[in-house]
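Trainee: Output the structure for:
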Amino acid sequence: MTTSSQPSKPTNSTKPHIVTREFEAPRELVRDVCTQPGHLAAWFAPGGRKGSVKSFDFRVGGMIHYCQTAPDGSDPVWGRAIYTEISPKHRIVYMQSFSDESANIGSHPMAPGWPRVMHCIYRFEDLGKNRTRFTVEWTPADDSSAESIALFDSARAGMDGGWKGTLDNLENYIKTIR
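Mentor: Next up, the predicted model:
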């Protein structure tokens, strides 16, 4: 059974940015570490950053509000995501934004022209033998300007680096809890 809320659509103006990683872990474990606040705080930040979860309501229409900081707690970058579809075991869809400490949508701290809302899909594919393919698909939301879409398209190498660090953290975290 899939639960979803009002439609949320990616823009048709650009290709999604897709990152994929295979993990030596069952799908249920990979999904759990992506859907439980204690787990998320342990890994959800690019390499060299530290994550924390301020609030978490994992249901359609619910929100996660999180922060990523330097290891010493300085340089906070806040974000939020509103869940729009939750399919048990297979897929999670949400609308993600940078935010302030109160969860109000904000601008990217280093790229003010960045799309204010991103359509994001997590996919969890069971490969058998305790292996899971985790795919993240990111696309600017359908109300993004041409300028913000161009900035998104020009930043793909940086997104690859950020997601690589984040997924490295996830891989290392999974190894510690298996």
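
Trainee: CA only for contacts and neighbour counts going forward, please
Mentor: OK.

Trainee: what's whichever strand or helix holds residue 84 packed up against?
Mentor: Per DSSP states H and E: residue 84 is located in strand 77-87. If you count contacts as 3 or more Cα pairs under 8 Å, 6 or more residues apart in numbering; DSSP states H and E, strand 77-87 packs onto strand 3-4, strand 63-69, strand 91-99.

Trainee: got TSV for these, with mean neighbour count too?
Mentor: Listed next are these as TSV, based on neighbours: other Cα atoms under 10 Å:
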stretch	mean neighbour count
strand 3-4	15
strand 63-69	22
strand 91-99	23
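
Trainee: So for residue 133, which of those sits nearest?
Mentor: Ranking the helices and strands packed on strand 77-87 by proximity to residue 133 (Cα to Cα) places strand 91-99 first, at 11.8 Å.

Trainee: To compare with the earlier structure, here is another sequence to fold:
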Amino acid sequence: MATTSSGGEPEHATADREIVMSRVISAPRELVFEAFTQVRHLSRWWGPEGFSTSTRSFEFRVGGAWDFVMHGPDGTDYQEWITWREIVPPERIALLHGESRDDPDAFESVLAFEQAGDETRLVMRTVFPTKELRDEAVEKYHAVEGGEQTLRNLAAYVADLSRNDTGRIETTPKGAAS
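Mentor: Below you'll find the model as predicted:
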């Protein structure tokens, strides 16, 4: 039986267009999932090292969107748009990510949150429309390194949350000295 992507294609048909990353995070699955569901969390960890995020609008529901700008350390602003395509708490999120609502080069990502004892294994599978767009993301935008840094930021953020007995969120911005 062939495994299929969220777009219905056999998984082997997308291999040259995809990036797959995973990370084990020392926090409960529900907390890791929650970090993706509320903008107050996302703005604290989203993006590679040195980047910050400003949200224009955020509606976490199937068909809803997150319209935001990522600010690079060199001062470059990157317009971003995510549309939530599937949400299965606390197991799975599928999304379409591009520069705008109608971006023809938008890519699909599926995030799987797997409980692993007291930890969570997060698997992020991203499929681009073409091999060339995947290669550009890897070579020009350093998608693999940036993705690994983003998952590292997430892991550090939820570890802080899970250690915080009062439930309050720390106020030190991502990348700032504590």
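
Trainee: Drop the TM-score for these two in here.
Mentor: Between these two chains, after superposing, the TM-score reads 0.75 (TM-score structural alignment, normalised by the length of structure 1); 152 aligned residues with a Cα RMSD of 2.4 Å.

Trainee: Out of the helices and strands packed on strand 77-87 of structure 1, the one nearest residue 106 of structure 1 is which?
Mentor: Residue 106 of structure 1 sits nearest to strand 91-99 of all these, at 4.3 Å, using Cα to Cα.

Trainee: Just want the angle from the closest one to strand 77-87.
Mentor: 160 degrees (axes from the mean of the first three to the mean of the last three Cα atoms, to 10 degrees).

Trainee: Could you look up the next helix or strand downstream of strand 91-99 of structure 1?
Mentor: Next along from strand 91-99 of structure 1, by DSSP H and E: strand 118-128.

Trainee: Tell me which stretches of structure 2 form helices.
Mentor: Using DSSP state H, the helices of structure 2 run over residues 29-34, 39-45, 131-139, 143-163.

Trainee: who's in contact with the second one?
Mentor: Taking Cα atoms under 8 Å, 6 or more residues apart in numbering as the criterion, the residues outside helix 39-45 of structure 2 that touch it are 34-36, 52-55, 58, 150, 153-154, 157, 173-174.

Trainee: List buried residues within those residues.
Mentor: Among those, those scoring as buried are 35, 36, 52, 53, 58, 150, 153, 154, 157, 174 (criterion: 16 or more other Cα atoms under 10 Å).

Trainee: Could you tell me which residues make contact with the corresponding residue of structure 2 for residue 152 of structure 1?
Mentor: In structure 2, the residue paired with residue 152 of structure 1 is residue 134, using TM-score structural alignment. Counting by Cα under 8 Å, 6+ apart, residue 134 of structure 2 touches 17, 18, 19, 127, 128.

Trainee: contacting residues around the second one?
Mentor: Put plainly, it is residue 18 of structure 2. Here residue 18 of structure 2 is in contact with 125, 126, 127, 128, 131, 134 (Cα under 8 Å, 6+ apart).

Trainee: Can you tell me what the first one aligns to in structure 1?
Mentor: Taking TM-score structural alignment, the alignment pairs residue 125 of structure 2 with residue 137 from structure 1.

Trainee: Am I right that that match is in contact with residue 121?
Mentor: Yes - using Cα atoms under 8 Å, residue 137 of structure 1 is in contact with residue 121, at 5.1 Å.

Trainee: picking up where we left off before, adding distance to residue 42 of structure 2, write the contacts of helix 39-45 of structure 2 out as JSON lines.
Mentor: Formatted as JSON lines, those follow (distance: Cα to Cα, whole Å):
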{"residue": "34", "distance to residue 42 of structure 2": "9"}
{"residue": "35", "distance to residue 42 of structure 2": "6"}
{"residue": "36", "distance to residue 42 of structure 2": "6"}
{"residue": "52", "distance to residue 42 of structure 2": "10"}
{"residue": "53", "distance to residue 42 of structure 2": "8"}
{"residue": "54", "distance to residue 42 of structure 2": "10"}
{"residue": "55", "distance to residue 42 of structure 2": "9"}
{"residue": "58", "distance to residue 42 of structure 2": "10"}
{"residue": "150", "distance to residue 42 of structure 2": "11"}
{"residue": "153", "distance to residue 42 of structure 2": "10"}
{"residue": "154", "distance to residue 42 of structure 2": "9"}
{"residue": "157", "distance to residue 42 of structure 2": "10"}
{"residue": "173", "distance to residue 42 of structure 2": "11"}
{"residue": "174", "distance to residue 42 of structure 2": "11"}
